[in-house]
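Visitor: Fold the stuff below for me.
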Amino acid sequence: MIKIGNITLPDFPLLLAPMEDVSDPPFRVVCKDNGADLLYTEFISSEGLIRDAIKARRKLDIFDEERPVGIQIFGGDEERMAMAARIVDVTNPDLLDINFGCPIKGIVNRGAGAGVLKDIDLMVRLTEACVKSTRLPVTVKTRLGWDDATKNIEEVAERLQDAGIQALAIHGRTRCQLYKGEADWSLIAKVKNNPRIHIPIFGNGDINTPQKALEYKNRYGVDGIMVGRAAIGYPWIFREIKHYVQTGGMLPAPTLAERVAVSRKQLRRSVAWKGPKAGIYSMRRQYLYYFKGLPGFAELRQRLVTAITIEEAESVLDEILIKYEGFEMVQEPIVLKDYHENCAL
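Guide: Okay, here's the model as predicted:
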């Protein structure tokens, strides 16, 4: 078992990565249904929380069926991060996570996210400020370093552990890589194998198949894996990884009925949480992934992504079941979209 504060996770837990404009409660719930062991919110600005910004406050919404769930914050000012940590504490998540990995230019230029990788002393002070300001276990998600010349994750891991964090998730790229190239897990393994490190170490980056998850588990010895982009529109990735790790066998692809049912659940919860307009709009990016592999799907997909009411969208989902009755879904490769500056994964 893996322990983070009072949270008990199974051996080799699977974590859903915090993804901006993706990891909202409707998406988190369908991932939880399909095997995710620990969920994280979208990242939240410490400045926004303090100013009582509506969007930032809404991201604090969590629901019991998601637990355990962590709220992730970012910022570059110690006092404001401490204040944000106290606000998060009141909302009663299971843990508080600090984002030191977001590569987006607007965040980095404000001295937050991956921008803090340039100043390890500041990273430590920000972490200590949060640890001292909350009763929650504090964890961190970060990258290998700022660039190839400053891959200082081993030093960072030791110092953040000394500052009081209780788990560390590491994305196997530098900030300057964004999402280009292949994630390098060798330095993640060095952190895990460091005799000074006693907190759980979770690896993140490029996991898009059960086979790769098991290979990386065995090769790099991490305590668990954080899955991000591969879960978008395909929450079944979690159950498939778990089954493969436990049995060495592949589960069959989710049926069309399963895909419709899960996309419908996410749609309904999205509308209930965000309202009809925003809820429907936020689902549009998901449909391509949910129904990847259906032949002749262009017309129905176009109707799904242009539906303006939940009734319209649900009607198209019904049509999908009728049109493709008896169609056997096959396992399609999960292609990791290269977000670059557009995603805070």
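Visitor: C-alpha from now on. contacts and neighbour counts both.
Guide: Will do.
Visitor: Could you list which residues are in contact with Arg264?
Guide: Taking Cα atoms under 8 Å, 6 or more residues apart in numbering, we find Arg264 in contact with 314, 317.
Visitor: pretty sure Thr142 belongs to a strand, no?
Guide: Yes. Under DSSP: H, G, I helix; E, B strand; the rest coil, Thr142 falls within a strand.
Visitor: How about the contacts made by the nearest residue to it once chain neighbours are set aside?
Guide: Closest residue to Thr142 apart from its sequence neighbours, by Cα to Cα, 6 or more residues apart in numbering: Gly101 at 4.1 Å. The contact partners of Gly101, by Cα under 8 Å, 6+ apart, come to 113-115, 141-143, 171, 175.
Visitor: and the two most separated of the residues you listed?
Guide: Greatest spatial distance among those (Cα to Cα): Gly115 and His171, at 14.6 Å.
Visitor: Help me confirm that Ile320 is found in a helix?
Guide: Yes. Assessed with three-state DSSP, Ile320 lies in a helix.
Visitor: Check the gap between it and Thr255 for me.
Guide: Using Cα to Cα, to the nearest Å, Ile320 is found at 12 Å from Thr255.
Visitor: So if I had to pick from the two, which one is more boxed in?
Guide: A direct count of neighbours by other Cα atoms under 10 Å for Ile320 and Thr255 places Ile320 higher, at 19 against 14.
Visitor: Tell me which stretches of the protein form strands.
Guide: 2-4, 7-9, 14-16, 39-40, 44-45, 69-74, 95-100, 138-143, 168-171, 201-204, 224-227 (DSSP state E).
Visitor: could you redo these as TSV and give each row mean neighbour count and distance to Asp52?
Guide: Output for those, formatted as TSV (neighbours: other Cα atoms under 10 Å; distance: least, Cα to Cα, whole Å):
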stretch	mean neighbour count	distance to Asp52
strand 2-4	16	29
strand 7-9	15	29
strand 14-16	26	26
strand 39-40	26	21
strand 44-45	24	10
strand 69-74	26	14
strand 95-100	26	18
strand 138-143	26	22
strand 168-171	24	28
strand 201-204	26	31
strand 224-227	24	30
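Visitor: Any idea which of those gets closest to Phe63?
Guide: Across those, closest to Phe63 is strand 69-74 (Cα to Cα), at 8.9 Å.
Visitor: Show me what that closest one is packed up against.
Guide: The contact analysis (3 or more Cα pairs under 8 Å, 6 or more residues apart in numbering; DSSP states H and E) places strand 69-74 against strand 39-40, strand 44-45, helix 78-91, strand 95-100.
Visitor: which residues touch the first one?
Guide: So that's strand 39-40. By Cα under 8 Å, 6+ apart, the list of residues contacting strand 39-40 reads 15-18, 23, 28, 32, 66-72.
Visitor: Next, the second sequence, to be compared with the first:
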Amino acid sequence: MAVKIGEHIDLGKFPLLLAPMEDVSDPPFRYVCKQNGVDMMYTEFISSEGLIRDAAKSKQKLDIFEYERPIGIQIFGSDIESMRQSAEICTLAHPDLIDINYGCPVKNVACRGAGASLLQDIDKMVAMTKAVVDATTLPVTVKTRLGWDDNTKNVYEVAERLQDVGIKALSIHGRTRAQMYKGQADWRMIRDVKRNPRIQIPIFGNGDVDSVEKAAAWRMEYEVDGIMIGRASIGYPWIFREIKHFFETGEHLEGPTIDERVEVCKTHLIKSIEWKGDKTGIFEMRRHYANYFKGIPNFKEYRTKLVGLGDHNEILEVLEEIKERFKMHTRTRSSIYR
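Guide: Reported below is the predicted structural model:
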């Protein structure tokens, strides 16, 4: 049976979602993930206060493209009225849905009363969610964590109460805010939410899915409706096609050749320049090179070259040189997952 969000978003039998990641899941990165089979994506999270103030950086994050659909715009904030207004602004950008971030653990979000901080005040979280639901005609979804810390794992209550005020899907990261990204994600509570007979909306699991084997095993063990993948896709968008291929055939795809890695890296760079302009596009691409070529021995000199160049033609020349130098190297699956 197909997984649906609201009446109109059909995600197929078992969707793979790209997690919203600050400074990562911008349109250029989303493009290469879409090319590799991801079923649904989200923008980087956007500050509700920034949207209301018309801040340029926040407004730019509203950019979405037809080929990305279905896509959600994710917002966060600490003020209910600001979140309501930002939902109205997001609706005008015509995404397929609006997602609320109640999971971000970083200090400059959580310590300002936004993101995972709302896990300490469920009544406010519910009121905020209702305000967003009431402010838009689009489906509203939520991403959250198990709780604030080990003493307040309240995701069961969160799931029921947010469903009651109208959310259409819930993504759960299997850690508390106190854990940040340390230790292992615990999916058992995600499974318990899914098993709750009161819960009728799709439940997506997130956290530590970094291999084909894990995706396949956890799909069965934890009974989720789909899997959201974040960090494992950085520099390795092929993870989506590999997981899908395994689900469909039970067989492993070969890892990408050096030619494939160079070509996808080039595409990412070109899209980055198209979206942000030469200077910013080249600068922001620098964080990705090491990830695209992770596992290649003696690559450091090339990474140093790539991050030091400011002309896109010169960068493309170095990428071609990498293709020639390492043409015998195929990245094995065991070398890519972290």
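Visitor: could I get the helices and strands packed on strand 69-74 of the first structure as JSON lines with distance to Ile225 of the first structure?
Guide: Shown next, in JSON lines, are those (distance: least, Cα to Cα, whole Å):
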{"stretch": "strand 39-40", "distance to Ile225 of the first structure": "12"}
{"stretch": "strand 44-45", "distance to Ile225 of the first structure": "22"}
{"stretch": "helix 78-91", "distance to Ile225 of the first structure": "25"}
{"stretch": "strand 95-100", "distance to Ile225 of the first structure": "16"}
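Visitor: Would you mind saying which of those lies nearest Ile310 of the first structure?
Guide: Of these, nearest to Ile310 of the first structure by Cα to Cα is strand 39-40, at 26.6 Å.
Visitor: equivalent range in the second structure for the closest one?
Guide: Using TM-score structural alignment, the residues of the second structure aligned to strand 39-40 of the first structure are 41-42.
Visitor: Give the equivalent position in the second structure for Val271 of the first structure.
Guide: So, by TM-score structural alignment, Val271 of the first structure is matched to Ile273.
Visitor: if you skip the residues just before and after it, what's nearest to its match?
Guide: Per Cα to Cα, 6+ apart, closest to Ile273 of the second structure is Gly281, 4.3 Å.
Visitor: can you give me how far stretch 121-132 of the first structure is from the chain middle?
Guide: 22 Å (Cα atoms, centre = their mean, to the nearest Å).
Visitor: mean deviation of it from the second structure?
Guide: Here the mean offset of stretch 121-132 of the first structure against the second structure after fitting is 0.3 Å, by mean Cα distance after the TM-score superposition for the first structure.
Visitor: buried stuff in that stretch?
Guide: Buried residues in stretch 121-132 of the first structure, defined by neighbour count with 16 or more other Cα atoms under 10 Å: 122-131.
Visitor: Now check the first structure for the residue matching Ile201 of the second structure.
Guide: So Ile201 of the second structure corresponds to Ile199, using TM-score structural alignment.
Visitor: wait, that match sits on Leu168?
Guide: Yes. Counting by Cα atoms under 8 Å, Ile199 of the first structure sits close enough to Leu168 to count as a contact (7.3 Å).
Visitor: between the buried residues of stretch 121-132 of the first structure, which is nearest Ala53 of the first structure?
Guide: Cys130 (20.2 Å).
Visitor: how close does that closest one sit to Leu117 of the first structure?
Guide: Cys130 of the first structure is 17 Å from Leu117 of the first structure, by Cα to Cα.
Visitor: the helices in the stretch 101-250 of the first structure, which residues?
Guide: Ranges of helices within the stretch 101-250 of the first structure are 105-108, 120-133, 153-163, 186-193, 210-220, 237-247, based on DSSP state H, counting those that start in this stretch.
Visitor: now the second one: which residue numbers in the second structure?
Guide: Using TM-score structural alignment, helix 120-133 of the first structure corresponds to residues 122-135 of the second structure.
Visitor: which residues sit against the matching stretch?
Guide: 79-81, 83-85, 87-88, 100, 118-119, 139-140, 158, 161-162, 165-167.
Visitor: Quick one: residues contacting the residue nearest to Ile273 of the second structure.
Guide: Per Cα under 8 Å, 6+ apart, neighbours of Gly281 of the second structure: 269, 272-275.
Visitor: Ok, Ala169 of the second structure next?
Guide: Contacts of Ala169 of the second structure by Cα under 8 Å, 6+ apart are 5, 140-142, 201-204.
Visitor: Can I have the buried ones of the contacts of stretch 122-135 of the second structure as a PyMOL selection?
Guide: A single PyMOL command selects the buried members of these (16+ other Cα under 10 Å):
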select buried, resi 80+83+84+85+87+88+100+118+119+139+140+158+161+162+165+166+167
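Visitor: Can you find the partner of Arg177 of the second structure in the first structure?
Guide: By TM-score structural alignment, Arg177 of the second structure lines up with Arg175.
Visitor: Could you do Ile190 of the second structure as well?
Guide: Per TM-score structural alignment, Ile190 of the second structure is aligned with Ile188.
Visitor: how many other residues sit next to its match?
Guide: 25.
Visitor: Show me which residues of the longest helix along the second structure are buried.
Guide: As assigned by DSSP state H, the longest helix anywhere in the second structure is helix 258-276. Applying a neighbour-count criterion of 16+ other Cα under 10 Å, one finds 258-259, 261-273, 275-276 buried in helix 258-276 of the second structure.
Visitor: What of stretch 15-32 of the second structure?
Guide: Within stretch 15-32 of the second structure, the residues scored as buried using 16+ other Cα under 10 Å are 15-21, 24-32.
Visitor: can you check stretch 145-165 of the first structure too?
Guide: So, applying 16+ other Cα under 10 Å, buried residues of stretch 145-165 of the first structure: 145-147, 151-154, 156-161, 163-165.
Visitor: against the second structure, where does that stretch fall?
Guide: Going by TM-score structural alignment: stretch 145-165 of the first structure matches residues 147-167.
Visitor: Now do the contacts for the aligned partner of Ala216 of the second structure in the first structure.
Guide: Applying TM-score structural alignment, one finds that Ala216 of the second structure aligns to Leu214 in the first structure. The contact partners of Leu214 of the first structure, by Cα under 8 Å, 6+ apart, come to 241, 244-245.
Visitor: okay, the strands of the first structure in TSV with distance to Phe327 of the first structure next?
Guide: Below are the strands of the first structure laid out as TSV (distance: least, Cα to Cα, whole Å):
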stretch	distance to Phe327 of the first structure
strand 2-4	41
strand 7-9	37
strand 14-16	30
strand 39-40	33
strand 44-45	42
strand 69-74	36
strand 95-100	43
strand 138-143	41
strand 168-171	38
strand 201-204	34
strand 224-227	29
